[in-house]
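Participant: Structure of the sequence below:
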Amino acid sequence: MPVRRVTVVGEEVLRVPCREVTEFGTPELSALIDDMFLTMYVADGAGLAANQVGVGLRLFVYDCPDDHGVRHTGHLINPVLDRVDPADRRLVEEFEGCLSVPGATMTVPRVDRTVARGFDKDGNPLVIEGQGYFARCLQHETDHLAGRIYLDRLSGRDRKEALRQMEARIEGVLALRAEKAARPGTPR
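Facilitator: Here you go, the predicted model:
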């Protein structure tokens, strides 16, 4: 399983809506998912979309806790977020980062509950309900697959601040990722 290079804001693949996965159960799809998990762990992420490793497919992986400390790990192919009744959710502004905007974190509004529907690598249907931080992760990764990044949800001023943070920290972040990738054994 190779660690793949994580794309960075400004690369076109992050802005193009991803294609639906049409072939399930293939060794190539399984290998991509395995590579994405390894890459996410090396980069210290909670989620990673396929276009973040340069592959334009509607797929993401995650290893993310919710607000109660329950760890959720898996992958979702061709995800669609259900509309959640406004009475059953609230908008929460919390800090959010992105592996493709290395070193930057900004406050981003997201709903605190979401339901994602899609498929596993074998084509079996999945329904995943997320609350709190895990709901944020599901929304963030689904945005990626539509060609959006969290910077798109910020004001112009906050977007400039996030890019300034990235510029100041990117070398250090990428050096740490390279160091971690070079270590033998499990990255997390």
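
Participant: From here on, just use CA atoms for contacts and neighbour counts.
Facilitator: Will do.

Participant: Show me what whatever helix or strand Glu179 lives in is packed against.
Facilitator: Glu179 belongs to helix 156-182 when assigned by DSSP states H and E. The helices and strands touching helix 156-182, judged by 3 or more C-alpha pairs under 8 Å, 6 or more residues apart in numbering; DSSP states H and E, are helix 27-42, strand 105-111.

Participant: Here is a second sequence; please produce its structure as well for comparison:
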Amino acid sequence: MAVRTIRLFGDPVLRAVSAPIDAIDDGIRSLVQDLLDTVELPGRAGVAAPQIGVGLRAFSYNIDGEIGYVLNPVLAEVRGEPVPVGEGCLSVPGLWHDALRHPWARVTGVDLDGNEVVLEGEGLMAQALQHETDHLDGMLYLSRLAPDDRKRAMREVRESAWF
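Facilitator: Next up, the predicted model:
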């Protein structure tokens, strides 16, 4: 289908809670293909539907060469105490800060055929699962920064060329 433009910090769709997908139709199949096409670009670990302007609960991922998607994902389980992990976001380009993330995570959802999907892992996979489900809940990783880091990050956003 198409590589879609990433919405940037300040776009209201990034702050809204995404709606569940009630029916899988041609529009949802097209959305999934766009999410997959968009996440395939180098340097991308995940793309949530709100990042391409669609307020529905879906995201794609590209972790260690494995590319996929999940519809109606739920962060079902996390393990371990949250630790600071270097993180960036396509919707906040050029910034990199330590966000608090659990070292292991599991997401459950469905695929286009309505079959259950379970994604789990540690490291980058755990981080991506938490990051992308945050997007679906209207949260950017900046909200997970320590107060002083968040203040510095917001200054960097205001001073950025894209803002």
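
Participant: Send over the TM-score of the superposed chains.
Facilitator: Scored against TM-score structural alignment, normalised by the length of structure 2, the superposed chains reach a TM-score of 0.89; 162 aligned residues with a C-alpha RMSD of 1.9 Å.

Participant: if we can go back for a sec, figure out which of the helices and strands packed on helix 156-182 of structure 1 is closest to Ala178 of structure 1.
Facilitator: Set against Ala178 of structure 1 and scored by C-alpha to C-alpha, those come closest in helix 27-42, at 8.3 Å.

Participant: so how much does the closest one differ from structure 2 once superposed?
Facilitator: With mean C-alpha distance after the TM-score superposition for structure 1, helix 27-42 of structure 1 departs from structure 2 by a mean of 2.0 Å once superposed.

Participant: Need the contact partners of that helix.
Facilitator: With C-alpha atoms under 8 Å, 6 or more residues apart in numbering as the test, helix 27-42 of structure 1 has contacts from 1-6, 46-48, 50, 53, 61-62, 75, 121, 177, 180-181, 187-188.

Participant: And stretch 73-93 of structure 2, by the same measure?
Facilitator: 6-9, 44, 51, 57-58, 94-110, 129-130, 133, 141, 157.

Participant: What residues sit buried inside it?
Facilitator: Pro73, Val74, Leu75, Val78, Val85, Glu87, Gly88, Cys89, Leu90, Ser91, Val92, Pro93 (16 or more other C-alpha atoms under 10 Å).

Participant: try stretch 15-33 of structure 1
Facilitator: The neighbour-count check on stretch 15-33 of structure 1 (16+ other C-alpha under 10 Å) flags Arg15, Pro17, Cys18, Val21, Phe24, Leu29, Leu32, Ile33 as buried.

Participant: and which of those is nearest Asp158 of structure 1?
Facilitator: Top of the list for closeness to Asp158 of structure 1, among the buried residues of stretch 15-33 of structure 1 and by C-alpha to C-alpha, is Arg15 at 19.3 Å.

Participant: so that closest one sits right up against Arg148, yeah?
Facilitator: Yes: Arg15 of structure 1 is within contact range of Arg148, at 6.1 Å (criterion: C-alpha atoms under 8 Å).
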